[in-house]
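*Asks:* I would like to see how this sequence folds:
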Amino acid sequence: MDSSDLQLDWLRAFVSVVDAGTLTAAAPLVHRSQSALSMQLKKLEQAVGAPVLTRDARHVALTATGRQLLPHARRILEAHAEAQQALRGPSVTGRVTLGVPDDYAVAYLAPVLRTFAARHPGVEISLICEQSTALLPRLHRAEIDLALVSRDRPGRGTLLFREPLVWVGAAAYEAWRREPLPVAVYEAGSRARKDALAALAMQRRAYRLVYNSSSLAGQIAAVESGLAVAVLTRCSVPPHLVQLDARHGLPSLPELEVAVVRSRASARSTAANAMEEQFTRTLAR
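*Replies:* The predicted model follows:
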């Protein structure tokens, strides 16, 4: 094999890190350890003859060579997926309606949809972005076929991974120093809201609710303005906000169980079956 050949595993590692934003987030998407992923990137850069990424603990950025390589890498991986699909037999067709919260959409949906579209180009996808508390009733009413949600109870759907909850604040305002603690919360019934308030109650920390919103953008705006601290999924924290912990006087938080859940009405849908399989293949850890 020529030393300059670009192996699929190296290209898949490269694209996954670009899409996920960090090696930590990308590793489970390709079912590799961080060290294995780092080694694949190193081999790719040796084959290319130049760095393709600059990276640190918080984020990655494309180099000029990486920007040039990325569209080619995507096309190669898509062509490979299409070849695999062609060899499997008749293609899947139909329509699937998918639900996902904003924070999971940003962090996890892109690699799922990109691979799914390459494998099943005959499937039409409709996407609904709402919080889990809104998606679960819509599943029950068969308004959507499947959804990526935070579990509201054990055993619901197929568990894919656990997502940490973290406190966040804006360094310029240090809202976490105020008494009582000003808190921005998600909608009533939200697991993140319940867990945050339960943790504060257990710590016996005085707090007041100053902002309610079911929107991720709304939560981030409340923090950026110095209005409050908030609890977000770790995958959705913008790099300019501070992740807070015991050093800031705040209690630890549990992890959310993230699952893919199907509606009963979608049981015979081959498109929904294929989408559920793709979620599991891409995100299950």
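
*Asks:* use CA for all of it now, contacts and neighbours both
*Replies:* Fine.

*Asks:* Please, where are all the strands along the chain?
*Replies:* Using DSSP state E, the strands of the chain run over residues 53-55, 60-62, 94-100, 123-129, 146-150, 158-169, 181-185, 207-212, 229-233, 242-244, 255-262.

*Asks:* quick one, which of the ones you listed is packed in tightest?
*Replies:* strand 146-150 (a mean of 28; mean count of other Cα atoms under 10 Å).

*Asks:* What residues of the longest helix seen in the chain count as buried?
*Replies:* Ranked by number of residues, the top helix in the chain under DSSP state H is helix 64-88. Using 16 or more other Cα atoms under 10 Å as the test for burial, helix 64-88 gives Gly66, Leu69, Leu70, Ala73, Arg74, Ile76, Leu77, Glu78, Ala81, Glu82, Gln85.

*Asks:* Quick check: the residue nearest to the third one when sequence neighbours are not counted vs Asp102, distance?
*Replies:* Just to be clear, that refers to Leu70. Distance criterion Cα to Cα, 6 or more residues apart in numbering; nearest residue to Leu70, sequence neighbours excluded, is Val15 at 7.0 Å. Separation of Val15 from Asp102 (Cα to Cα, to the nearest Å): 22 Å.

*Asks:* cool, and Leu127?
*Replies:* 11 Å.

*Asks:* same check, this time on Leu23
*Replies:* According to Cα to Cα, Leu23 stands 21 Å off from Asp102.

*Asks:* still on that earlier bit, just send the strands of the chain back as a markdown table, with distance to Lys43 too.
*Replies:* Below are those laid out as a markdown table (distance: least, Cα to Cα, whole Å):
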| stretch | distance to Lys43 |
| --- | --- |
| strand 53-55 | 13 |
| strand 60-62 | 16 |
| strand 94-100 | 35 |
| strand 123-129 | 35 |
| strand 146-150 | 34 |
| strand 158-169 | 29 |
| strand 181-185 | 45 |
| strand 207-212 | 48 |
| strand 229-233 | 33 |
| strand 242-244 | 33 |
| strand 255-262 | 33 |
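
*Asks:* one more to line up against the first:
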Amino acid sequence: SPSRPGISSPIGLSISLSSPYATIWPPPRFLRGHAAAPQRRRDRRQHHRYHHHDPHADEGRGGTGERPRAGWRPLRREPLAWVGARGDTEGIAVPLPLVLLPDTCSLHQYVVRMLKRARVPYRVSHSASGVAGLQMALAAGLGISCLNRSAIPAGVAALDPSTASSLRLPALPEVEFCLLPPRRGEAPVVQAAREVLAEQLG
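*Replies:* Have a look, this model is predicted:
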């Protein structure tokens, strides 16, 4: 709500981002600006679809292999990769043990769709509630999954081509992360935050 003349009012800024981006959040410059907007918060909930986002968020980022919609601002592209515990992939066999996010996640749905299309048997060996849990399960050797490059943690590595071929894993595309378009009547602080995010995450 507007503040009265001469009286400052704190401004809340809600930021919604896809789970893979949560692994590289926050940008250093955004941390330095925290004092200017102490009520800024982030929302680490997974965007289930590229075009679905939190209607209450001022900013949002999502990512899929689809073409960005009109008004969406591309930030970066990253390759997707089949990944597993580093140095512990020799025992992987069909049905493939998958480590996935919940089935409401677009990446979960994409992986399952790709494997079904390639007729590769699989089973869900572990379902993680978030990317951090998924990364720990992968590092512990509970199975394999699909991640974008910047979300691959220590102890996890992309499967080598020979392993991927022997398991009949389908080739994966790149994923594109985009900034949602501005809203009508957007506050100046949101516009400024949008430019910082585009600069830091692009």
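
*Asks:* quick one: TM-score?
*Replies:* TM-score for the superposed pair, counting by TM-score structural alignment, normalised by the length of the second structure: 0.76. Supporting figures: 186 aligned residues with a Cα RMSD of 2.9 Å.

*Asks:* one step back: so the longest helix of the first structure aligns onto which residues of the second structure?
*Replies:* Aligned by TM-score structural alignment, helix 64-88 of the first structure falls on no residue of the second structure.

*Asks:* How far does that helix sit from its chain's centre?
*Replies:* 22 Å (Cα atoms, centre = their mean, to the nearest Å).

*Asks:* Which strands or helices does it pack on?
*Replies:* Judged by 3 or more Cα pairs under 8 Å, 6 or more residues apart in numbering; DSSP states H and E, helix 64-88 of the first structure is in contact with helix 8-20, helix 110-119.

*Asks:* now with 10 Å?
*Replies:* Packed against helix 64-88 of the first structure by the contact rule (3 or more Cα pairs under 10 Å, 6 or more residues apart in numbering; DSSP states H and E) you find helix 8-20, helix 34-48, strand 53-55, strand 60-62, helix 110-119.

*Asks:* Packed most tightly, which of the ones you listed would that be?
*Replies:* Comparing these by mean neighbour count (mean count of other Cα under 10 Å), helix 8-20 ranks first with a mean of 20.

*Asks:* coming back round to it: would you turn the helices and strands packed on helix 64-88 of the first structure into TSV with distance to Arg162 of the first structure?
*Replies:* Formatted as TSV, those follow (distance: least, Cα to Cα, whole Å):
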stretch	distance to Arg162 of the first structure
helix 8-20	16
helix 34-48	17
strand 53-55	25
strand 60-62	23
helix 110-119	17
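
*Asks:* Determine which of the ones you listed approaches His240 of the first structure most closely.
*Replies:* Across these, His240 of the first structure has its closest neighbour in strand 60-62 (14.6 Å, Cα to Cα).

*Asks:* Next up, the contacts around the residue nearest to Glu124 of the first structure when sequence neighbours are not counted.
*Replies:* Spatial nearest neighbour of Glu124 of the first structure, chain neighbours left out: Arg95 (4.6 Å); criterion: Cα to Cα, 6+ apart. By Cα atoms under 10 Å, 6 or more residues apart in numbering, the residues touching Arg95 of the first structure are Gly122, Val123, Glu124, Ile125, Ser126, Asp145, Ser269, Thr270, Ala271, Ala272.

*Asks:* The fourth one touches Arg114, doesn't it?
*Replies:* Going back to what we said before, that points to Ile125 of the first structure. No: counting by Cα atoms under 10 Å, Arg114 is not a contact partner of Ile125 of the first structure; they are 11.6 Å apart.

*Asks:* Confirm for me that Leu209 of the first structure is in contact with Ala196.
*Replies:* No: the criterion here is Cα under 10 Å, and Leu209 of the first structure misses it with Ala196 at 11.4 Å.

*Asks:* For the longest helix along the second structure, grab the matching residue range in the first structure.
*Replies:* Counting residues, the longest helix in the second structure under DSSP H turns out to be helix 188-201. Alignment of helix 188-201 of the second structure against the first structure: residues 270-283, by TM-score structural alignment.

*Asks:* buried residues in that stretch?
*Replies:* Those would be Thr270, Ala271, Ala272, Asn273, Ala274, Met275, Glu276, Gln278, Phe279, Thr280, Thr282, Leu283, for stretch 270-283 of the first structure by 16+ other Cα under 10 Å.

*Asks:* Identify the spatial nearest neighbour of the aligned residue in the first structure for Thr163 of the second structure, chain neighbours not counted.
*Replies:* By TM-score structural alignment, Thr163 of the second structure lines up with His248 in the first structure. Once flanking residues are discounted, His248 of the first structure sits nearest to Trp176: 6.8 Å by Cα to Cα, 6+ apart.

*Asks:* just to revisit the earlier point, surely the residue nearest to Leu70 of the first structure and Ala26 touch.
*Replies:* Yes: taking contacts as Cα under 10 Å, Val15 of the first structure lies within contact range of Ala26: 9.1 Å.

*Asks:* hey, what's in contact with both of the two?
*Replies:* Jointly contacting Val15 of the first structure and Ala26 under the rule Cα under 10 Å, 6+ apart are Pro111.

*Asks:* circling back: how close does the match of Thr163 of the second structure get to Ala175 of the first structure?
*Replies:* From His248 of the first structure to Ala175 of the first structure the distance is 10 Å (Cα to Cα).

*Asks:* Between the two, point out the one with more neighbours.
*Replies:* Shown here are His248 of the first structure and Ala175; by other Cα atoms under 10 Å, Ala175 has more neighbours (22 against 12).

*Asks:* who are the neighbours in contact with the more buried one?
*Replies:* Residues near Ala175 of the first structure by Cα under 10 Å, 6+ apart: Val168, Gly169, Leu181, Pro182, Val183, Val223, Ser225, Gly226, Leu227, Ala228, Val229, Ala230.

*Asks:* Understood, closing this out.
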